[in-house]
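Enquirer: I'd like to go over a predicted model; first the sequence, then the structure.
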Amino acid sequence: MEPFLVVEREENILIARMNRPDSRNALTAPEYMQEFVDLCAAIRRDKTVNVLVLTGNGSSFCAGGNVKDMRDKSGIFEGSPAELRNQYRDGIQTIPLCVYELDIPVIAAVNGPAIGAGLDLACMCDVRIASEKAKFAESFIKLGLVPGDGGAWLLPRVVGMPRATLMSLTGDMIDSSKALEYGLVTDVYPSDQLMAEAMKVARSMAANPSAALRMTKRLLREGEHMRLSSLLEMSAAYQALAHNTEDHVEAVEAFLAKREPKFSGR
């Protein structure tokens, strides 16, 4: 069976494409979720990767769960309440714990509908760029369900509590222009330009010193739940580390010499 995530590399950028276009890239099987875990573990070990771009093959980004499986109470929706609880904990909930916590920036190139868990997956990323064909819905409530994969934590941090409440309690779809208004995405492009634009952003990030890139991402993540005083302590420690990297020295020398820096990742 072909992998759910098809991964390619451009220098220090990874592009991962969800590859079940016939099912709109629905997250239907435990092995799909394990691929996210495995990919994130590999990225954590590979210090030469600076940015991950996530997108979907076909017309959709990710349709979330498979509604027919819900109806049939099959696959990941099979079992007693206790079994279902553990299937969520050991399945779909492993994705936010690995994707959201990655040290490198993650860009979602939302090529089409991002529905339910698909929207939450986009919210696990640091930056979201959308095709004009993209649509978004926190649609769990339409099926008599709650966000089971962290959406109630993720979505308010992206669009703010009032809009997250509106999206979560209506389950209604919004288009790419409304998503731009909400701040859910930073930019909207014609479909045929989406990946080129996403890669521009990825290259701009990836061109920076890798240690500073990772530490800045971590500070942004920790700052979401830390007191200012605690974050300042962490920032001071990280800055001391950054000042002692070879890439910092090279960046300063290149700036003063008015030349392009050549970073080594050290």
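Expert: Looks like it arrived, so ask away.

Enquirer: going forward, measure contacts and count neighbours with C-alpha atoms only.
Expert: Fine.

Enquirer: tell me what the helix or strand hosting Arg17 is packed against?
Expert: Here Arg17 is covered by strand 13-18, with elements defined by DSSP states H and E. Judged by 3 or more Cα pairs under 8 Å, 6 or more residues apart in numbering; DSSP states H and E, strand 13-18 is in contact with strand 5-10, strand 51-56, helix 194-206.

Enquirer: need those in TSV with distance to Ser139 and mean neighbour count, can you?
Expert: Shown next, in TSV, are the helices and strands packed on strand 13-18 (distance: least, Cα to Cα, whole Å; neighbours: other Cα atoms under 10 Å):
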stretch	distance to Ser139	mean neighbour count
strand 5-10	24	14
strand 51-56	19	26
helix 194-206	25	18
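
Enquirer: included below, for side-by-side comparison, is a second structure:
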Amino acid sequence: MTISNPAIRNALTNDMAKDFAAACEEIESDNRIGCVILRGEGGTFCSGADTASWGETYSGGTLTDEAYELSDAMYGSFVRFGQLPVPTIAAVRGAAVGAGLNLAMAADLRIVAEDARIIAGFTAAGIHPGGGFFTLARRLAGREIAGALGLFGMEISGARAHEVGFAAVCVEDDQVEPTASRMAATTAKDPLLARRVKHSFQIETSGQYLTWDAALEVERGVQMWSQERRLRAQAER
């Protein structure tokens, strides 16, 4: 999946949010898909929401029914991406700002360029963070980094993001997308297994931590299914 609005550094418009949700729906229903890579066109991940688009949305006020519906559509598409039944990778080059950063955080894994720019940018723009920013940031990198980014507007590099656990992999800029493709290929070769594993991943990591014995129960049945499936495949060769 490619975020494409290069004239304004891949900023997200209301129409793009609708297209994004529609693409997620297609992925959900296509069982041949075993992994999704989200990237930005032209070396920039996403510079946030398109201010001109949102200015039109709020022309009648920020509390109108239309404004709420469009906000729901934008952030709802992020949630839909985060809840896809297949593993997802955000391939982050250039800047990930505001809503674009939220979108990167919605992925299961982030691969970042060493010189990528990780910027919340909400308070600098005079607005409160949205899209569940603090919940997502704390889940990835802890309270301190969530506060530094969201409360105090600190910018961090891709290299620093990797150091603090915000991203799993950090490489040179021209290696971000090839690395994402290689990692995705391992998972995507067996779409059914990928979806089963993603389901367990969501259960065990999305909310409160499970106890170890509860995690064993969550995983046990699906792991036994996968073992039986592997043995059958070996016997059929």
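Expert: That came in fine, so what should we check first? None of these values were measured; they are calculated from a predicted model.

Enquirer: superposed, what's their TM-score?
Expert: Once the chains are overlaid, their TM-score stands at 0.87 when taken by TM-score structural alignment, normalised by the length of the second structure; 232 aligned residues with a Cα RMSD of 2.3 Å.

Enquirer: buried residues in the following helix or strand past the strand holding Arg17 of the first structure?
Expert: Toward the C-terminal end, the helix or strand that comes next after strand 13-18 of the first structure (DSSP H and E) is helix 30-45. Across helix 30-45 of the first structure, burial judged by 16 or more other Cα atoms under 10 Å covers 32-37, 40, 43.

Enquirer: give me the most central residue, the second structure.
Expert: Ala107 (2.4 Å; Cα atoms, centre = their mean).

Enquirer: now the alignment partner in the first structure of that one: closest residue in space, sequence neighbours ignored.
Expert: Aligned by TM-score structural alignment, Ala107 of the second structure pairs with Cys125 of the first structure. Leaving out its chain neighbours, the residue that sits closest to Cys125 of the first structure by Cα to Cα, 6 or more residues apart in numbering is Val106, at 5.0 Å.

Enquirer: tell me the counterpart of the one you found in the second structure.
Expert: Under the alignment (TM-score structural alignment), Val106 of the first structure pairs with Thr88 in the second structure.

Enquirer: test my guess that that match contacts Val36.
Expert: Yes: in this structure Thr88 of the second structure lies within contact range of Val36 using Cα atoms under 8 Å: 4.8 Å.

Enquirer: what number of residues lie near the match of Val106 of the first structure?
Expert: Taking other Cα atoms under 10 Å as the criterion, the count of residues near Thr88 of the second structure is 24.

Enquirer: about what we covered before: turn the buried residues of helix 30-45 of the first structure into TSV, including distance to Pro96 of the first structure.
Expert: Output for these, formatted as TSV (distance: Cα to Cα, whole Å):
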residue	distance to Pro96 of the first structure
Tyr32	14
Met33	10
Gln34	12
Glu35	13
Phe36	9
Val37	9
Cys40	11
Ile43	15
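
Enquirer: how much space separates the match of Ala107 of the second structure from Val99 of the first structure?
Expert: Here the distance between Cys125 of the first structure and Val99 of the first structure works out to 7 Å (Cα to Cα, to the nearest Å).

Enquirer: contacts only, for the closest residue to Gly94 of the second structure other than its chain neighbours.
Expert: Distances taken as Cα to Cα, 6+ apart place Thr44 nearest to Gly94 of the second structure, at 4.3 Å, with adjacent residues excluded. By Cα atoms under 8 Å, 6 or more residues apart in numbering, the contact set of Thr44 of the second structure is 9-10, 92-96.

Enquirer: now swap in Ser181 of the second structure and tell me
Expert: Ile37.

Enquirer: aligned partner of it in the first structure?
Expert: Looks like Ser181 of the second structure aligns to Met199 there (TM-score structural alignment).

Enquirer: and Arg117 of the second structure, by the same measure?
Expert: Looking across to the first structure (by TM-score structural alignment), Arg117 of the second structure lines up with Lys135.

Enquirer: how about Ala159 of the second structure?
Expert: Structural correspondence for Ala159 of the second structure with respect to the first structure (TM-score structural alignment): Ser177.

Enquirer: can you name the helix or strand that its match falls in?
Expert: Ser177 of the first structure belongs to helix 176-182 when assigned by DSSP H and E.

Enquirer: quick check: closest non-adjacent residue to the equivalent of Asn10 of the second structure over in the first structure.
Expert: Counting by TM-score structural alignment, Asn10 of the second structure lines up with Asn25 in the first structure. In this structure, Asn25 of the first structure finds its nearest non-sequential neighbour in Cys62, 4.8 Å apart by Cα to Cα, 6+ apart.
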